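J.: here is a sequence with its predicted model. Questions after.
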Amino acid sequence: MKKIAISIGDLNGIGPQIAITQHDIIKKICHPIYCVHKTILDNACDILKIPLPKYMELSPPNSTIPEIHPGMIEAQSGRYSYESFLLACQLTEEKKTHSVCTLPIHKKAWKLAGINEIGHTEVLAKRYKKNTMMMLGCQEMFVALFTDHIPLKETNKYIKPQAIKQFLISLHQCIKMEKALVLGFNPHCGDNGLIGNEDELIAKGINLANKLIKKEVFIGPIPTDTAFSPMNRKKYKFFIAMYHDAGLAPLKALYFEESINVTLNIPIFRTSVDHGVAYDIAYRIQPNTKSYFNAITLAAHKWRLDE
């Protein structure tokens, strides 16, 4: 079985709880290596009033061991989740593990810890000096994001034909999809320039990409309000959104529990749960673990993105 490095996420959230309660399930599909100290897992088990599962292989990060304070945003838990993630990347770079699966971090906790990057994706971009691509979804549907964690008012600055072309080419190099639907930017795709010209620039980028691929892989742009219609979801598995919420709002409405996060265009394979730290239920209620199971399953290559 493939070895998967699992970063533990924010200690005050649901990450440790998911790792502990799901260990006996995921060990049947991979060999998990948890980037965490046993002291922390023992502390989590004491709070949860459950025994620590047997045979959990641990690779602790070189970090101070903080106490768990459920539901609290703290610099200590932010720093630990960051160090756990860096170790998971290192293990995979060194071929000691096959891939990385990340449990959720809290961005404010990272900021309190003095970490400059907003989240996992930004760390990966800096670490590997690559234009990372964020794609989220499940076996039924995936959404790739042309822009991700930037203010909405700044997104139109990025809409340029060459940038669109390069993004689509890189996406196709990562995933050999047959067809993908590209969402527009403005309402009604700009109504022929009446509501902005960004969609004309997107169309140029699509044409440039298809010419280089020598095949009409990317279709669009199509108005965002109709892109995810039942008919389109029957025809397409892959969608490309120009900005975060245009693509992720419908995805999470349809597949909130199952969807996962995949980082593309980097030298390691990284999957993640597609949910947050859930401070409101941490160590009190058992969280839904479908996203974690799907992220581990993909990280172990039990199914392929381009199926």
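T.: Looks like it arrived, so ask away. Remember, it's a predicted structure, so these values are computed and weren't measured experimentally.
J.: please make it C-alpha for all contacts and neighbour counts, starting now.
T.: Fine.
J.: residue boundaries of the strands in the stretch 51-200 of the chain?
T.: For the stretch 51-200 of the chain, the strands defined by DSSP state E, counting those that start in this stretch occupy 57-58, 99-102, 133-138, 141-145, 180-183.
J.: hey, which of those is tucked in deepest?
T.: Mean neighbours per residue, mean count of other CA atoms under 10 Å, is largest over those for strand 99-102, with a mean of 27.
J.: pull the contacting residues for the nearest residue to Tyr82 once chain neighbours are set aside.
T.: Distances taken as CA to CA, 6 or more residues apart in numbering put Trp110 closest to Tyr82, at 7.3 Å, once the chain neighbours are dropped. For Trp110, the contact set (CA atoms under 8 Å, 6 or more residues apart in numbering) comprises 75, 78-79, 82, 116, 118-119.
J.: ok, now with 7 Å
T.: Listed by CA atoms under 7 Å, 6 or more residues apart in numbering, the contact set of Trp110 reads 75, 78-79.
J.: start and end of stretch 253-272, how far apart?
T.: Taking CA to CA, to the nearest Å as the measure, stretch 253-272 stretches 19 Å from start to finish.
J.: got another, please set it beside the one above:
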Amino acid sequence: MPPLALTAGDPSGIGPEISIAAWLLRDSHGVPPFFLIGDPDLLKSRARLLGLTIPIREAGPGDAEQAFEHALPVLPLAEAFVDSPGQPSSVNAAGIIASIEKAVQFSLAGEASAVVTAPIAKKPLYDAGFLFPGHTEFLAHLAQQLTGIPATPVMMLAGPDLRTVPVTIHIALADVPSTLTVEMIVTAARTTARDLSHRFGIARPRLAISGLNPHAGEEGSMGREDDAIVRPAVTALRAEGIDAIGPLPADTMFHARARQNYDVAICMYHDQALIPAKALAFDEAVNVTLGLPFIRTSPDHGTAFDIAGKGIARPDSLIAALKLARHLADNRVDPT
């Protein structure tokens, strides 16, 4: 199995130090082989700042696994990074973008088994002319650009005890009812069911579809969206042979007994999905992008500029992202 491709992320954040920590914990935490696409000099600088001694070897996908046992494999970029912990700079934008592009190229070519992305911040990228709303949209663009096939990405939060998918993501709560459609729910759930089967090894995924309103609308007395939008979506999914139930009251979906009855919760908006996922496993939850022609995972946290370079960032979520990426690669089944 080829190694994992880890992107540099924003080097002014905690990405460099959690990458170093993940390699240092490779034996005790069962971290699978990966190579980081970034700047070896920056990693050495950050390690010195943290008082760490770490061997770094320039290596790509072909020799990363052999190097991994004794050194952190780093594939250098043509673009160098400015090492300024806690002070993001648009100067680093070109390297951040190039790292993502190369990781996707390696994964699509079969030279990397998956893409694991370190956190990025949007503002420095926007200042440099980046035209995409965020990481996921850029990954979907690269997938279509390189394969010619449109990609419809779906965000999943995956933890040890709960997987959740938000149908609407980064929009105001007030805009959710007018934005939500039957087709949006069906598309997100269909993509989720397919990837749970083809990548997570779940033969017949069970989907729990949340309601939008309190008590799932309680027969229209607390809003009509559940009967007009969510219920027809569940009916359509079941007609396709997908094991879906709902709309379910969100306030009773996430306790331990309820979670035994489904493999993923499809939620109607951002916080409805992310609050329970993060409450149950804040340091272990992983962001998984479904619907792409390659596997992509990411730590479920941001750049943490406020603690960058202080040596207190925990690598737990990155390690979980690396381990899940390898697990998905090992279980991947090409659809027939």
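T.: Perfect, thanks for sending it. Just so we're clear, the structure is a prediction, and the values are computed from it rather than from any experiment.
J.: which residue in the second structure aligns with the residue nearest to Tyr82 of the first structure?
T.: With TM-score structural alignment defining the correspondence, Trp110 of the first structure maps onto Leu125 in the second structure.
J.: return the distance of its match relative to Leu131 of the second structure.
T.: When Leu125 of the second structure is compared with Leu131 of the second structure (using CA to CA), they lie 8 Å apart.
J.: the strands of the stretch 51-200 of the first structure: which one's closest to Tyr34 of the first structure?
T.: strand 57-58 (4.8 Å; CA to CA).
J.: can you show me the helices along the stretch 1-150 of the first structure?
T.: Ranges of helices within the stretch 1-150 of the first structure are 15-21, 23-26, 38-48, 75-93, 107-112, 120-128, based on DSSP state H, counting those that start in this stretch.
J.: in CSV: those, plus distance to Ala253 of the first structure.
T.: Formatted as CSV, the helices of the stretch 1-150 of the first structure follow (distance: least, CA to CA, whole Å):
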stretch, distance to Ala253 of the first structure
helix 15-21, 23
helix 23-26, 26
helix 38-48, 31
helix 75-93, 28
helix 107-112, 23
helix 120-128, 23
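J.: skipping adjacent residues, who's closest to His270 of the second structure in space?
T.: Per CA to CA, 6+ apart, closest to His270 of the second structure is Ile169, 4.8 Å.
J.: also Ser170 of the first structure?
T.: Nearest to Ser170 of the first structure is Asn265, by CA to CA, 6+ apart, at 7.1 Å.
J.: looks to me like Gln145 of the second structure is in a strand.
T.: No. Per DSSP: H, G, I helix; E, B strand; the rest coil, Gln145 of the second structure lies outside any strand segment and is helix.
J.: what residue in the second structure is paired with Glu83 of the first structure?
T.: Taking TM-score structural alignment, the alignment pairs Glu83 of the first structure with Ala98 from the second structure.
J.: show me the contacts for the nearest residue to that match once chain neighbours are set aside.
T.: Spatial nearest neighbour of Ala98 of the second structure, chain neighbours left out: Leu77 (7.6 Å); criterion: CA to CA, 6+ apart. Counting by CA under 7 Å, 6+ apart, Leu77 of the second structure touches 37-39, 95.
J.: mapping the residues you listed onto the first structure, which are still in contact?
T.: Contacts conserved in the first structure for the contacts of Leu77 of the second structure, using both residues aligned by TM-score structural alignment, their matches' CA atoms under 7 Å: 37-38.
J.: return the subset of the contacts of Leu77 of the second structure lying in strands.
T.: 37-38 (DSSP state E).
J.: which stretches of the stretch 201-307 of the first structure form strands?
T.: Under DSSP E, counting those that start in this stretch, the stretch 201-307 of the first structure gives strands at 218-222, 238-241, 260-264, 270-273.
J.: out of the ones you listed, which one sits most buried?
T.: Note that of those, strand 270-273 is the most buried (mean count of other CA under 10 Å), with a mean of 26.
J.: how big's the offset between that one and the second structure?
T.: After superposition onto the second structure, the mean distance of strand 270-273 of the first structure to its aligned counterpart is 0.6 Å, using mean CA distance after the TM-score superposition for the first structure.
J.: can you check which part of the second structure that strand sits on?
T.: Against the second structure, the aligned range for strand 270-273 of the first structure is residues 296-299 (TM-score structural alignment).
J.: which residue sits farthest out from the middle of the second structure?
T.: Ser221 (36.8 Å; CA atoms, centre = their mean).
J.: return the residues in contact with the counterpart of that residue in the first structure.
T.: Here Ser221 of the second structure is matched to Leu194 in the first structure, going by TM-score structural alignment. Residues near Leu194 of the first structure by CA under 7 Å, 6+ apart: none.
J.: could you give the number of residues near the match of Glu83 of the first structure?
T.: Neighbour count for Ala98 of the second structure, taken as other CA atoms under 10 Å: 18.
J.: picking that back up, out of the strands of the stretch 201-307 of the first structure, nearest to Ile6 of the first structure?
T.: The nearest among those, by CA to CA, is strand 270-273 at 9.4 Å.
J.: do you know how far Ile202 of the first structure is from Thr21 of the first structure?
T.: In terms of CA to CA, Ile202 of the first structure sits 45 Å off from Thr21 of the first structure.
J.: and the two? Which one has more around it.
T.: Each of Ile202 of the first structure and Thr21 has its neighbours counted (other CA under 10 Å); Ile202 has more, 26 against 19.
J.: which residue, other than its chain neighbours, is closest to that one?
T.: Closest to Ile202 of the first structure by CA to CA, 6+ apart is Pro161, at 5.9 Å.
J.: and Ile18 of the second structure, by the same measure?
T.: Counting by CA to CA, 6+ apart, the residue nearest Ile18 of the second structure is Pro315, at 4.7 Å.
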